Structure formats: structure tokens, C-alpha cells
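In: No letters, just coordinates:
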């Protein structure tokens, strides 16, 4: 009787060994796979905190399972479809802190392996260092950051104060939010020089290297009119503007007729503004003898204009000539 029992136990043991051997031959191991880890804040906390992953967000995992499942797993890894998602909840004791650091531990239950595959997390290579910053919203005045040009007066910003959302540790000591470095807005070409220039400028999206957002994200910039000064330009020479094939020789009856005094207003500067006074003989029909044409003025600097629009008609004479004498200009300098 005892012999039969022993024989039965030996048979069962041998059967178990055969099953384990067959089972082991059907298993495969995939070692040291680096998986990306995506850490996010719990629902309801994302708008109150910002999360920063320090270093590489990765975990090293090995896998054991049937060959067909391991082949399926390899395909997911090659297609970058396998990653670990972790939701972090800010603990109650840290919720009022402006910043705190934490370490997220990845365990096997968080690895989305195919059915039948067992993930094995490498201890020491499953830790993700994160920094959590508390977000606050503060009203801040806007400061215009001029790129180059010096302003001739205070720049008006509308709105002058915006709501800025960002890390508390940054906004606690920031006194104003600047615009993006910008040129002052330009007046339209046909606008009076004394009019205000208006433009739109975006606010910065980072402060001290940390992202912030503003409401609104852009402000209206109003540049004041430039300070003006009157200039008297005596004895400005009058030139003749002629075509290259003009067959008549223009001359003034005397030296006094060939010069004009101009009264000009424009931006304040040390030097007198540069102008070009001329008579345009490129259009119309002209005959020898006495002629009359309106004086035209070209300013070689912007934002200058004549006072009281004092242009006048100039008298000159045209003599027959086979050539245009030297010194006559065909175009403004």
C-alpha cells in the first residue's frame, strides 16, 4: 500500500516537473526597457498648480510573459505606444506652499503591460523628481519695453493694469509686467504730425524663466505727439527738375529769384532740417522766354512740414540750348 502511494507521489512530481519545464520554455523575458513617464496633476488641481519634471521622465522596466505576448509588446514599444501615466495629487500639507519638491515612485501596477505579461520595475530606476509650484493671479501694471526709440513723452497703455497668472514665488515680488520689446507705433503717412500714434503690443509670456499668462494678452499703445520746433531756413537754393532730353536751358532772372526762405516745423533736433526746393519741368509744355511754375518742396527727413503752406509761384526764363549745362540736377539728391 505504501509503495503504491509513493509511486503515485513520484508520478505526480514528475508530471509537475514536466509541466513546469514546458511552461518555462514558452516564457520569454524582455530586459531593461526604458519607458517614458507622463506625470500630471489631479483633476481640479491643474489650474491651481504647475508641475515641472526634473530631469528625464523615464522608468526602466523588464517584462516576462509568453512569446506571442512579448512579440506584441515589442511592437508597442517600437511604435512608441507604451508609456506610464501617473497622476499626482498635491498633499494637504503642501497646498499653501509656493513651491515644494516630491519624488514619484513607479510600481509594476502602473505599467500598462498586455494581458499575461508581468512587468518587473527596476528598483532605483523608477523614481521621477518633480517640482510643484502654486499658481496665483495678481493685477499688475503694464510697462512698455521700447526696442530702440526714445519716447518724447509718457506712453499711454490701455489697459494700464492686467490680470497675470503665474507662479506665486515669481509674482510675489514682480511689480509690473513688460510688453514684448517693440518699436513705438508709427503714425500713418497721411496723419498730421501732431497726432497720436496707436498700435497693439503683446505682453511677455515668461517672467524669470517661468511661463505666465495675462488677461488680456495684448494692450493698446498710444505714443504721444513729438515735441515740435519751428525752423527758419534762409536762402534755400531752388533747383530745376528736367528730363534728360529737355531742349531748353532754364535760368533765373537774378540770383535772388533762385533762392527762397522757408519756415518749417518739425521734431526737435540740433541741426536744421534738410529740404530740396525745385521747379518740376518734367510735365507740361514749355516755350522759350518767361515762365511760371509753383515751387515744390521735398523734405529729406520725416515729420517736417511747412508753416502756413507758404509755397509760391516762381518766375524764370527758358533759353534755347543744345545741351543742359553742368550743375543742373535731373532728380532730387
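Out: Cool, the structure landed. A quick note: this is a predicted structure, and the numbers were derived from the prediction, not measured. Residues are numbered from 1 along each chain as shown.

In: use CA for all of it now, contacts and neighbours both
Out: Will do.

In: measure residue 238 to residue 104 for me?
Out: Taking C-alpha to C-alpha, to the nearest Å as the measure, residue 238 falls 83 Å from residue 104.

In: cool, and residue 235?
Out: With C-alpha to C-alpha as the criterion, residue 235 and residue 104 are 83 Å apart.

In: In addition, the following structure is provided for comparison:
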């Protein structure tokens, strides 16, 4: 591989073992590496994740080994699901969805099955992240993005003490969920409700949908913009949450439909948020079912299954019926 890429053996071994972080490579050399790997048959989707992987490395390193006076990277930009998936891969070994179906070729000698942090590093990461979240609160509005993203990642720590801390921290922000419509704290309230749902408390998310999204045009737009960015339909990196209020952003509706359809299958804890978002997307873009008939058939079958289930909220049932109608009327 070193010969094929055009680097010395020690450099290649350093990249593979992590002794030489890929993020430290010069921009031109990194671009050349990407192109060479692509020409050699590497999966384009896996190559695309290099950016998210380097972002995850930076977030983990800055949390475990913080530098004095250096801003935390979680305060610099709004991270995406790909970046969050990479971080979670290192924290609990859960393979990112985009890589879940990739076969791993056999390797000589002992090879880790995941880029999993050691138990001590995981404990340190979450302890430092909790401190970061608390200090961000004291920074006022200037710490909103850092607090929101740090607290969201804290909810992945499943130790009893951490669950207790995270639950308490989230509940102290519960008042944000009761505010109607759009506010500067809307994204924080949304992340809080989602994290509480992951911890087994679905009611705040149901309340948030009813009070802070439904029947408010600005909040409905913000919700779809958030999803579009999170799921990769908005490609441009965003420095803060302000993009959610920018009206109609140039994102790909079909790609967003695919992401929401996949999430409806894969994230049962958030089914009500996925259902409402699908309803809003298909209400706005009624032509979407015609763009991908196979996806439409898959979504149609899944909505039928959900409608036969008694575990969804009354709002979700009404919206699923509306989604079901749009799908049925616009199937190719």
C-alpha cells in the first residue's frame, strides 16, 4: 500500500496505527491520498467519511486533552450525524450506519474491531464533557451551541451515575421545551427533548412537537433545515444554529426523504419526530413519492405497519394517515 500510494512504509504504518494523525497531513498530500484510494477501488462513501472521522478525532482529543485558551471544537460548528456516528463508534463500538453493511477483509495478527477508546479514556471523555457542558451554561448565549452539542453527546454515557447527571442536566433545561414556536433556544430545546427520549422519557419530545414545531411556519422550516443538515442534504458546514431560520435553503428533498425514511426504521425512540417531519416534508413537496418509487413503496409498507400498531401518539396517527394518503395518490 505504501508503494501504491507513494509514501514511505513508516508513514503508512503511522496512519494505520494512529501514531500519525491523518489530520496533520498537508492539504495537498491528503487530497492526493483520497484520489489515489478512489482510483484503487476504495468505496466513495467510506472516503467521504474521512472528514467526519477527522472531526470526531478533533472533538475527542480536545475533550480528553484540552488546550488552555483554545475554543472547544463543539463551539466552532454544527456537527452532523456522520460526525456524531464517528464519535459514538469510538465511545461504544456502534458501527456507523453507512458502514454497517461493509465487509471487513481479514488482517494478519490481532486487529481491533472498532476504533474504541480505552475504558479510562471513555470515563475521562465523558467527565470532561460534562464539565464542558456546565461551563458553557455559565457563558450565556455565547455558549449555546457548545452546551447543546456537549449535552447531547453526554447522553451516550450509559453508566448509572452518568444517566442520573445527564437526566438532571436535561431536566433543568426542560422549561425550554414548553415555549411555543421559534426562539433562539429552539435548537437547544429540540436536542434536549431528543436526548431525554433516548434516556427513556418520550413525553418531552411529544410536548416539543406539539408546542414548538406544529402549526408554526418558522419552527417547521427550522425543523426541516435541521434534518437536512443533520442527514447531509445541506452540504455546506454551518458555524452556528442560525441557518435553521434562513427560510428555504437549497437542500435536496429526495435525499432528505431517504434519510427520514431510514430513520423511521432505525430509531424507534424518535418515531414521533420522524413522522411529523415526514408529514411536513410530503405536505410541502407532494411530488416526492414520484421521484423514487422503490423508496415510496418501502415507506408505504412501513406506514401501514405503524398504523396497525397501538404505540404511536394520536398526532402521529393523524399525520401518518396523511402521509399514507400522499403516498397512495402519488405512487408511480
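Out: That came in fine, so what should we check first? This structure is a prediction, so every number in the text was calculated from the model and none was measured.

In: Just give the TM-score of the two.
Out: Scored against TM-score structural alignment, normalised by the length of structure 2, the superposed chains reach a TM-score of 0.16; 95 aligned residues with a C-alpha RMSD of 7.1 Å.

In: So residue 238 and residue 104 of structure 1 - more neighbours on which side?
Out: More neighbours sit around residue 238 than around the other of residue 238 of structure 1 and residue 104, counting by other C-alpha atoms under 10 Å; the figures are 19 against 15.

In: Now do the contacts for the more buried one.
Out: 258-260, 276-279 (C-alpha atoms under 8 Å, 6 or more residues apart in numbering).

In: how about a markdown table for those residues, with neighbour count added?
Out: Shown next, in a markdown table, are the contacts of residue 238 of structure 1 (neighbours: other C-alpha atoms under 10 Å):
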| residue | neighbour count |
| --- | --- |
| 258 | 20 |
| 259 | 17 |
| 260 | 17 |
| 276 | 15 |
| 277 | 21 |
| 278 | 22 |
| 279 | 20 |
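
In: out of those, who's nearest residue 223 of structure 1?
Out: Minimum separation from residue 223 of structure 1 among the contacts of residue 238 of structure 1 (C-alpha to C-alpha) is found for residue 276, which lies at 29.3 Å.

In: and the closest one, what helix or strand is that in?
Out: Counting by DSSP states H and E, the element that carries residue 276 of structure 1 is strand 275-280.

In: elements contacting that strand?
Out: In terms of contacts (3 or more C-alpha pairs under 8 Å, 6 or more residues apart in numbering; DSSP states H and E), strand 275-280 of structure 1 is packed against strand 228-241, strand 289-294, strand 296-299.

In: would you turn the ones you listed into a markdown table with distance to residue 220 of structure 1?
Out: Written out in a markdown table, the entries for these read as follows (distance: least, C-alpha to C-alpha, whole Å):
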| stretch | distance to residue 220 of structure 1 |
| --- | --- |
| strand 228-241 | 24 |
| strand 289-294 | 42 |
| strand 296-299 | 31 |
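
In: on that earlier part again, now do the strand holding residue 276 of structure 1 and strand 289-294, the angle between them.
Out: 130 degrees (axes from the mean of the first three to the mean of the last three C-alpha atoms, to 10 degrees).

In: Report how many residues lie close to residue 34 of structure 1.
Out: With other C-alpha under 10 Å as criterion, residue 34 of structure 1 counts 16.

In: ok, it touching residue 60?
Out: Yes - proximity of residue 34 of structure 1 to residue 60 meets the contact threshold set by C-alpha atoms under 8 Å, at 4.5 Å.

In: so where do the strands sit in the stretch 201-333 of structure 1?
Out: Secondary structure of the stretch 201-333 of structure 1, counting by DSSP state E, counting those that start in this stretch: strands at 206-207, 210-211, 213-215, 218-223, 228-241, 248-251, 259-267, 275-280, 289-294, 296-299, 305-306, 313-320.
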